[in-house]
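In: after the sequence you'll find the predicted model.
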Amino acid sequence: MADRANPTTRRIGLYPGTFDPITNGHLDVIARAARLLDRLVVGVAISTGKGPLFTLEERVELVRAEIATIASRNGMVIEVIPFDTLLVDFARQVGASMIVRGLRAVSDFDYEIQMAGMNYRMAPDVETVFLMASETHQFIASRLVKEVARLGGDISSFVPPTTLERILQRIRG
């Protein structure tokens, strides 16, 4: 691994998403990416077009709360930073040389490969790295979690406890 004391040799990765809400699948990718990097930035996208359940500030707060154990277990700082710019510009802003993307299924790959190609054309110095979701998390999507929760289904196996509590408060409130 790169020398953590020397910032010129550090591997910095960016894991972007809307995280509305953060799921166990997201946490799986974050934990696995953290093992590969010296520093990980989780970029929470503003994404008002998706009609988020939580505000940007709430999503940042939830992501920070849910990743705390991952960071301490790996002995590293995982930063959570909101952003509303072009992804490659944000990657450069935080010093990332790698964009981490999680893949669940073939349908994800089609979209993600297009995005990776666009990002590479704009920033050839920033690589996109794909991590396959663990088989226990391959089907989890934030959109589906929200839908199941709104219809009264049990989402406790899809999201971490703090997030579960906040989703249920929001939907019932």
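Out: Sure, I can see it.
In: from here on, just use CA atoms for contacts and neighbour counts.
Out: Noted.
In: show me which helix runs longest in this structure.
Out: The residue-count maximum for a helix in the chain (DSSP state H) belongs to helix 56-74.
In: in addition, the following structure is provided for comparison:
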Amino acid sequence: MRVGVYPGTFDPVTLGHMDIIRRGAKLVDRLVIGVTTNPSKSPMFTLEERMAMVRREVDGEGSSIDVVPFDSLLMTFAERQGASVIVRGLRAVADFEYEYQMAGMNQQLNDRIETVFLMADVSLQPIASRLVKEIAMFGGDISRFVTPTVRDEVVARVERLGRKGS
């Protein structure tokens, strides 16, 4: 069985993430969505909230998708999952430079696990969780970037945190 891992913080999960999840799931028998916390980012949602959000969004996408938390090196997590593939989404040249370097480092850690890059759908390429949060913090409409349920969660969180520019 071919297992793939799609890692990320998913803070929040966007339509771009969902595009990569759907397409990545077609390439493997089992896709593990690894939800992690990046120490260089300050998340809007807790790990538990992001896990619940991703699980809800992938519900109905097929039984071959699992959502699993991790707090380790990606390659250690991938090995534990029995993965042979890391799935990564690319939006722009800047993504490629970062992802290329990461893929090279990961290959040095474990050359039995390949990294596969999927280009984001053209209509979804500008979407980034960081920008979705920023737009929401300033009262902008994020409905073109996330599902209605995720939009409601982000808007509610922004209201609790106190919207900027009000």
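Out: Alright, I've got the coordinates. Note that the coordinates shown come from a computational prediction; the quantities given were computed from them, not determined experimentally.
In: can you give me the TM-score here?
Out: Overlay of the two chains. TM-score (TM-score structural alignment, normalised by the length of structure 2): 0.94; 160 aligned residues with a CA RMSD of 0.8 Å.
In: picking that back up, buried set for the longest helix of structure 1?
Out: 56, 59-60, 62-64, 66-67, 70-71 (16 or more other CA atoms under 10 Å).
In: those into a markdown table, with extra columns for distance to F158 of structure 1?
Out: Formatted as a markdown table, the buried residues of helix 56-74 of structure 1 follow (distance: CA to CA, whole Å):
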| residue | distance to F158 of structure 1 |
| --- | --- |
| L56 | 21 |
| R59 | 16 |
| V60 | 19 |
| L62 | 15 |
| V63 | 15 |
| R64 | 18 |
| E66 | 13 |
| I67 | 15 |
| I70 | 17 |
| A71 | 21 |
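In: out of the residues you listed, the closest to V159 of structure 1 would be?
Out: Relative to V159 of structure 1, the closest of the buried residues of helix 56-74 of structure 1 is E66; by CA to CA it sits at 9.7 Å.
In: and the strands in structure 2?
Out: Assignment of strands within structure 2 using DSSP state E yields the ranges 3-8, 30-35, 65-69, 85-90, 114-119.
In: which residues of structure 1 does the fourth one align to?
Out: This points to strand 85-90 of structure 2. Using TM-score structural alignment, strand 85-90 of structure 2 corresponds to residues 98-103 of structure 1.
In: got the strands of structure 2 as CSV, with distance to F145 of structure 2 columns?
Out: Formatted as CSV, those follow (distance: least, CA to CA, whole Å):
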stretch, distance to F145 of structure 2
strand 3-8, 17
strand 30-35, 19
strand 65-69, 21
strand 85-90, 16
strand 114-119, 17
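In: okay if I get those strands as CSV plus distance to F77 of structure 2 and mean neighbour count?
Out: Output for the strands of structure 2, formatted as CSV (distance: least, CA to CA, whole Å; neighbours: other CA atoms under 10 Å):
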stretch, distance to F77 of structure 2, mean neighbour count
strand 3-8, 9, 24
strand 30-35, 8, 24
strand 65-69, 9, 19
strand 85-90, 11, 22
strand 114-119, 14, 17
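In: between those, which one is closest to K133 of structure 2.
Out: Closest approach to K133 of structure 2 among the strands of structure 2 is made by strand 3-8 (15.7 Å; CA to CA).
In: next one: the closest one to chain centre, how far?
Out: Its chain's C-alpha centre and that of strand 3-8 of structure 2 lie 9 Å apart, by CA atoms, centre = their mean, to the nearest Å.
In: how about stretch 121-132 of structure 1?
Out: Centre-to-centre, stretch 121-132 of structure 1 and its host chain are 15 Å apart (CA atoms, centre = their mean).
In: contacting residues around the equivalent of E79 of structure 1 over in structure 2?
Out: Using TM-score structural alignment, the partner of E79 of structure 1 in structure 2 is D66. Taking CA atoms under 8 Å, 6 or more residues apart in numbering as the criterion, D66 of structure 2 is in contact with 30-33, 55.
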